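K.L.:
The following comprises the amino acid sequence and a computationally predicted model.
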Amino acid sequence: MKKKVNFFSRCLVLMLVFAPFIQVFAQKTVVSGKITDAGSGDPIPFANVMFKGTDIGTTTSFEGQYTIETSKRVDSLVVSYIGYITKTKAVSNTVQKLDFQLEENVVNLQEVVFVAGENPAYEIMRNVIRNKDKNDKRSLDAYEYETYSKTEVDVDNITDKFKKRKIMQKIISVMDSVERMAGEDGQPILPIFISESLSKTYYRNNPKLKYENILKTKITGVGIEDGTLVSQFIGSSFQEYNFYQNWLNIVSKEFVSPMADGWRLYYDYDLTDSAYVDSDFCYRLDFFPKSEQDLAFKGTMWITKKDYALKQMDATVTQTANLNYIEKIKIQQELAPTKAGPWIPVKNRVLLDIGEVTENMAGVLAKFYTSNRNIMVDDPKDQTFYAQPIKIEEDFNINNGNDFWNEHRHEPLSSTELNVYKMIDTLKSIPVVKTYTEILKVAINGYKKVGKLDIGPYLNLYANNTVEGHRFQLGFRTNIDFSDKWVLGGRLAYGTEDEQFKYQAFVENIIDRRKWTTIRAEYTKDIDQVGLAAEDLMGNYIFLAATKFGKLIRPYRYEQAKLSAQRELFKGFTPKLVFNYKTFNPLYNFAYYTQPGPDAPLATAFKTSEAIVEARYAKDEVFVQDDNNRISLGTLKWPIFTMRYTRGLKGVLGSDFNYNKLGLNVFNDLKMGFFGTSTISITGEHVFESLPYPLLKAHVGNESIFYTNAAFNLMNYSEFVSDTYVSLNYNHYFQGFILNRVPLMRKLKWRLLATANVIYGQLSDKNLALIPPNTITGEEMPPIHSFQKNKPYVEVGYGVENIFKIIRVDFLHRLNYLDNPDVSNFGVKISFQFIL
């Protein structure tokens, strides 16, 4: 018995000694998982994760991942983040995986209240501004890195009503798998596009030049082909945002950065935390726009204590901002220092949430992710290296299978993203989806692709006017499937009233894509109008098509042969050479004296041969290549200069005149922050010799009810003609700068605008002398007006855009030349536009 007592005593002593260790081992709790947005499925970085009732917590990584552990007995885990509803889940005291999907908290911005004394966030912000130049990557002499980009586009907000639509009935089986993909708390989404790209990005500071070389792309989408245009837009150049800039351009709008020089004018700040983020001790600043309707952000940024550099950023623009269709824009960023000091973003995530246009439609989510690595600094290349801002390797879509991407992705695809590829392939095979996407592509491009041909443009299929009666037209052009060097095209039209065929044929050779060198030859036989010529209205296709309807003003038949060549000699500078032969055969009462004086013989038709030299300079213009086309995305800052000299060659191919013309245009897009944006175009031209007025400048008028920037909107068609003129076209878009301050207007999201069109011109006495009086030809001739000396033509306007999101109304005032026949000093014109 004594031995038994001793045995149990020893066991008891051992249990007492090891009890703390046994307890620790038994109650060790380790929880890991991922925090995502319930609406988009995107990770939520920097979210707070804590065991309930303890001070044990952590934050999620940029990928939304977390791991947290404790030796204490706990029963639940709490996840919270600014802008989201806090969520709690039960935990077991063991090792487990626990994912959270947080729903957005749609509430008004909080009001920040401070007690007496200065807001402690202000001193941090002042230091951030003082150190901007030191920390901004643009202060580096040069930098380069490898970029991996990933883009996904999904249909979201899929309601039961939307599911009942005919097209959706065809894809219900796909929808079932989509709902399973969304997660236990997530909203169902329907992926329609996913892409990946690998590129090298290069930047040089002096002069400021940038170049992206896209090495490989992989694109899968409904109605999307793996073409050069899409491949350029999925590169890193269009997903780069630098918060050290005062203003960030997003979806063509200017948003003020929370790190702007004038930060106190736009934002309130709150210092909410300080902690180590990786190895950097950081301050957490929450920021809120002073006005909910302004194009500004709310969110959180982590600022390092040592350098006052931006370590992490989470910035969101909500649907309270004055934007159309867009419910949310979210930008998340993680930065790392370079060996030279300035910080470079190493991970970026952008979310664009586009709401339903109507109640019967779903919304769209666009998600962009970029990762940068292998960063090198201060090794600038020669300036010629940056000549082409975006270049795609010729084999960009060859040998880009799973083996390549598994090796070169900066991080593996998630299981959801792998399923996206499979789901899109399934959608593309559904016949009704194919039909709808083809209709949409025709509506956007104006052409229907049929093998190696594009048929169209459909905007010009039909017209009806006083000369041709019913006009029917059909055209084509070859696409890149035919050749990436040669483009052939043409069109054929027929009028039922004049019983005449009209046609055009052209051939173009793309000699060099890098320096964009082309040669083009074309021949045209058609009808046009003085002052409304197609060459003068290029880019205004809807207005040009509208001028083919109704009564034609000063119509004429012409035949034209044109040969042109152009080459970008260096970045931004493109000269162009043109030879142009054209005949003029009027279809209205027209004549001109062949020499000044009433006794000179009259003529009605003429021929011209011209040699034209044009030079265009746009310092920081960005282009993308759409198969065999080159598309300008405008300039970032500098104006565009275009100069043209024309020499008329008498005797060449029967030309009737020698003459010289010199013209200049300056165009600039001015971004003014919260004050809005302006566009300004100044044009001047001088004709040195005496010519019939159709060869001078017949200024574009507009007698329709529709507004257009291509015309003087209260001027009649061809009302004025000049041989020397200077014109100004100015448009200012206030965005929400003024009407955001009016409660009702703020709710409607209407926006003010202002316009001014001014022209100062003259028609010399020698040119006036070539115009015969009405009595000579025996029938009334349309009057030609000239501007009076020192009296410019002026029309000004104001208006409201964004009515029902698509309607613009302009109220216009003509200030002078009111004695001219059939003119008005006031007009109201409308137009339709899809703007954000």
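P.N.:
Perfect, thanks for sending it.
K.L.:
Only C-alpha atoms from now on, for both contacts and neighbour counts.
P.N.:
Fine.
K.L.:
What segments of the stretch 51-200 of the chain are strands?
P.N.:
Listed from the start of the chain, the stretch 51-200 of the chain has strands (DSSP state E, counting those that start in this stretch) covering 57-59, 65-70, 76-80, 87-90, 95-97, 100-102, 142-156, 190-204.
K.L.:
okay, those strands in JSON lines with mean neighbour count next?
P.N.:
Shown next, in JSON lines, are the strands of the stretch 51-200 of the chain (neighbours: other CA atoms under 10 Å):
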{"stretch": "strand 57-59", "mean neighbour count": "18"}
{"stretch": "strand 65-70", "mean neighbour count": "18"}
{"stretch": "strand 76-80", "mean neighbour count": "19"}
{"stretch": "strand 87-90", "mean neighbour count": "14"}
{"stretch": "strand 95-97", "mean neighbour count": "12"}
{"stretch": "strand 100-102", "mean neighbour count": "24"}
{"stretch": "strand 142-156", "mean neighbour count": "22"}
{"stretch": "strand 190-204", "mean neighbour count": "23"}
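K.L.:
in the stretch 301-450 of the chain, which spans are helices?
P.N.:
Per DSSP state H, counting those that start in this stretch, the stretch 301-450 of the chain carries helices over the ranges 402-408, 415-428, 431-445.
K.L.:
Second structure follows, compare the two:
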Amino acid sequence: MERVPNYLIRSLYTLLIFVFSVLNLQGQIRIKGKVVDATTKEAITTASIKCEENNTGASTDKSGNFQLLIQKQTSEIFVSALGYHDKRVKIDSGVAYVEIALEHTNFQIEAVEVNRKKKYNNRNPATELIELVIKNRSLNKLEKKDSLYYEEYEKLKFGLLDPKRIFKKSDKDLAFFYSNVDSGVVDDKEALSIFMFESISDNYVQQNPARTKKIIKAEEKTEFDSRYINNANIESFMGYMFQPIDIYEESVYFINKQFLSPIASNAKMYYKYYVKDTIRTAQDIYVRLQFEPRNPTDLLFKGELAISMDGRYAVKSATLQLDEKANVSWVNDLRLRLSYYKDASGVMLQDTTDITVLFGRKTRDALFGRRTSVNRKYDLSNIPPGNVFSGAPIEKRLSPTFTLQGNRPVELSASEQNTYTNMDSLNNISSVRTIMALGYLVSQGYYSLGKVELGPLEYLYHQNEVEGNRIRIGGRTTAAFSEKVYLEGYMAYGLADREFKYNLRTAISLNGKPVTTFPAHYVEALVQHDIFEPGKGLGFLKGDSFFRSFRSNRPTKFLNTDAYRLGHLIEFGNHISLSSQMTVQRRNPIGNLQFALSADSTQFLNTINTSDLQFALRWAPNEKFYYRNLTRNTIIERYPVFTLQYNKGLKEFLGGDYNYDALRFSVSKRLFLNQLGFGDVTVSAGKIWGTLPYPLLEMPNIQEIKDRHSISYERVNSMEFVADQFLKFSYNHKLNGFLLNKIPLVKKLKWRELFGARMFWGDLSAKNNPYLSKDVVYFDKDDEGKIMTNVMGKEPYWEGYVGLDNIFRVLRVQYYVRMTYNEIKEPIKDRFRFSLHFSF
């Protein structure tokens, strides 16, 4: 069964835990209201409401509603919104609801009837206008300016909807759940924030050469108990799910999906457009367009655009909403609102973005997420400092003198302010700590003891042909032990071979920073005594988990290995890393594995000793990742990852028996194909020079690898192929329901198509072929006397799969087939694979 992604599990159990938020407020009254346009009576979103007498504030939601906690003696509130005149409103202590009308600059509306009863005409005034918008899109795209600066305020919130429904029983200990709710997120529903992050940053964009830089100068965020929750991962996850939106991109990437922009190059193929009305201001004329998907089940939006008629045809504002029939799971509603203003030169500058998503099942909302950002202080002729682009594209340079207090463009509501202060109290509740410890054990497999944590739970028991029942106890240190020194290891015992195995690894920081964070710089050392499949590398997680005991192609041949490694890694701000390692290994075959000499089959090679020097260069531009200790999982976006590795075998150095050279190169990338979904492609190639026994050559990896930049195979037998020059290829595609969405009735199931293929091709030189060379060892045989390893012909090995995802919202079914080399005696048969998979 495929493991549910750790970051998703962390998010889910965090929600269950932090359902317990904030403290009672006394001596205050709650006032609700709505801010509307004085002329059109339409709601004004992201208006700011501030009570200056007690320094509290709030902002309006997508329907113009707000909720504000004020002191009983308050007499006045201040209301402001971009494009409207500020207004002060007198408040009577007995007033519970107030509607506030703001005056816009002088404008007139010319109404135009929107008629959907007639057959839609692909050539109408609306589509002609969209053609002009698309034609001028590159000119209006802000990031295409030669040099640009702006300051950005960003606020991310995540939490529960209607917490009273979840906690029906009245409990004095949980009374604070009900007093810190916010009604400004969703209409007619109370929201309870359990995560919040704010930041103010300086942003620089340059075209020649193309570079971007974001410098965070002030931030504030909720902090959970770090023993169980990696706060940096939650921040990364939320930032990934709620990425900045640019209407001028071909697609809007959101909640791990790609939605076609209504002004994309091919948008007219997927959207219908209607002219709604015309807005005339004292300076400009804007046309409002409504749009809707031709096929509501596709990943498309419906909504409204306001287009300037000054010859630039730029977007003045955009409202985008997910169609309720779209093939998206766990999301009941998604709304995006973008606002732009025209500067003195006539360029439209994005000032406000508001994104709200409601998570739930069918019509029942359970969770919400919201991202609000405000851009200001634009400078389109900015000359950035010479060194501003050095280092990582996103850096934190927090200033002790510049804080969020007093610099927020939109004031926090009282409930938002209390979200921060109550997290410390929540972390100290014993019942919460117990739930968190249980959730951490389930999701990560470790039980925390503070400075040390025991695990992983999945590796406690394993079964194989040599050890029989294998029992393993492991653990690792945490930041409470040290942020600059890291240790992990295990002890294992096989009940059949009655042998102890062990592993110990340590890493020590060299740059005075935590060893786990980016950019890292550390030295590491490893010592390991254990049994390995031929062709497998060293590691703390070496494939001996509980679930690997039951795989159909589990190995029967092993090498008893003693290994010692000393390494060094340094990362640079541009996400280039350089690592070096010196590894000494002593291997001897155990069980029924034998290495008969090709010169004399009656003689056997009893040990394989190597001294290996390795250098690896890795470039992952703009990489983001989740991490825990030294383990990192890349957040896959559109950027590729390149790796170049060189190994040198040193004969007669520290007991090494072989001279060899090996060069390996790999690249992986996600291809976004708009409505056709996306595909993940990985290519790897390499060559090994030297005369070596075949366990030191390249074999297809049959161990399931969780690193998406590597390739593993489902239908290959252990040790089935070997090569000293090779090419690997992997492609996995998700259509996101593009075909099934077109089939009546089937589209209601919201299934999604999967397909993929993997290839291995390799060649074995004559000097390493035991049937042509007298200097190596013969391939071993199975219990029936059949040779287990093959030299490949001109045809590569191929396997593929097709599948369905999102069955019952949680199940994935794949059918794997082996497409070549079926003439080999008893190849692994084709099979179905069922796995749990949560995806939006």
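P.N.:
Ah, there it is. These numbers were taken from a predicted model, which means no experiment stands behind them.
K.L.:
TM-score them against each other, please.
P.N.:
The TM-score (TM-score structural alignment, normalised by the length of the first structure) is 0.79; 745 aligned residues with a CA RMSD of 4.1 Å.
K.L.:
Tabulate the strands of the stretch 51-200 of the first structure in JSON lines, adding columns for distance to Pro120 of the first structure.
P.N.:
Output for the strands of the stretch 51-200 of the first structure, formatted as JSON lines (distance: least, CA to CA, whole Å):
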{"stretch": "strand 57-59", "distance to Pro120 of the first structure": "23"}
{"stretch": "strand 65-70", "distance to Pro120 of the first structure": "30"}
{"stretch": "strand 76-80", "distance to Pro120 of the first structure": "24"}
{"stretch": "strand 87-90", "distance to Pro120 of the first structure": "30"}
{"stretch": "strand 95-97", "distance to Pro120 of the first structure": "39"}
{"stretch": "strand 100-102", "distance to Pro120 of the first structure": "30"}
{"stretch": "strand 142-156", "distance to Pro120 of the first structure": "35"}
{"stretch": "strand 190-204", "distance to Pro120 of the first structure": "36"}
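K.L.:
Just the buried positions in stretch 429-446 of the first structure, please.
P.N.:
432-433, 442, 446 (16 or more other CA atoms under 10 Å).
K.L.:
Looking at the helices of the stretch 301-450 of the first structure, spot the one closest to Phe8 of the first structure.
P.N.:
Smallest distance to Phe8 of the first structure across the helices of the stretch 301-450 of the first structure (CA to CA): 55.3 Å, for helix 415-428.
K.L.:
Which strands and helices lie in contact with that closest one?
P.N.:
For helix 415-428 of the first structure, the packing partners by 3 or more CA pairs under 8 Å, 6 or more residues apart in numbering; DSSP states H and E come out as helix 172-181, strand 190-204, strand 209-221.
K.L.:
Contacts for it, please.
P.N.:
The contact list for helix 415-428 of the first structure (CA atoms under 8 Å, 6 or more residues apart in numbering) reads 171, 174, 181, 191-194, 220-223, 433-434.
K.L.:
Stretch 223-237 of the first structure now?
P.N.:
By CA under 8 Å, 6+ apart, stretch 223-237 of the first structure touches 147-151, 193, 195-199, 201, 212, 214, 217-220, 370, 390, 392, 397, 428, 434, 437-438, 441, 624-627.
K.L.:
Check stretch 362-376 of the first structure too.
P.N.:
Here stretch 362-376 of the first structure has contacts from 40, 143-159, 162, 236, 239, 338, 345-357, 410, using CA under 8 Å, 6+ apart.
K.L.:
Now render the helices of the stretch 301-450 of the first structure as CSV, adding distance to Arg746 of the first structure.
P.N.:
Formatted as CSV, the helices of the stretch 301-450 of the first structure follow (distance: least, CA to CA, whole Å):
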stretch, distance to Arg746 of the first structure
helix 402-408, 47
helix 415-428, 39
helix 431-445, 31
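K.L.:
quick one, which of those is nearest to Asp599 of the first structure?
P.N.:
Nearest to Asp599 of the first structure, of the helices of the stretch 301-450 of the first structure and by CA to CA, is helix 431-445 at 54.3 Å.
K.L.:
quick one: that closest one to helix 415-428, angle?
P.N.:
Helix 431-445 of the first structure and helix 415-428 are oriented at 90 degrees to each other (axes from the mean of the first three to the mean of the last three CA atoms, to 10 degrees).
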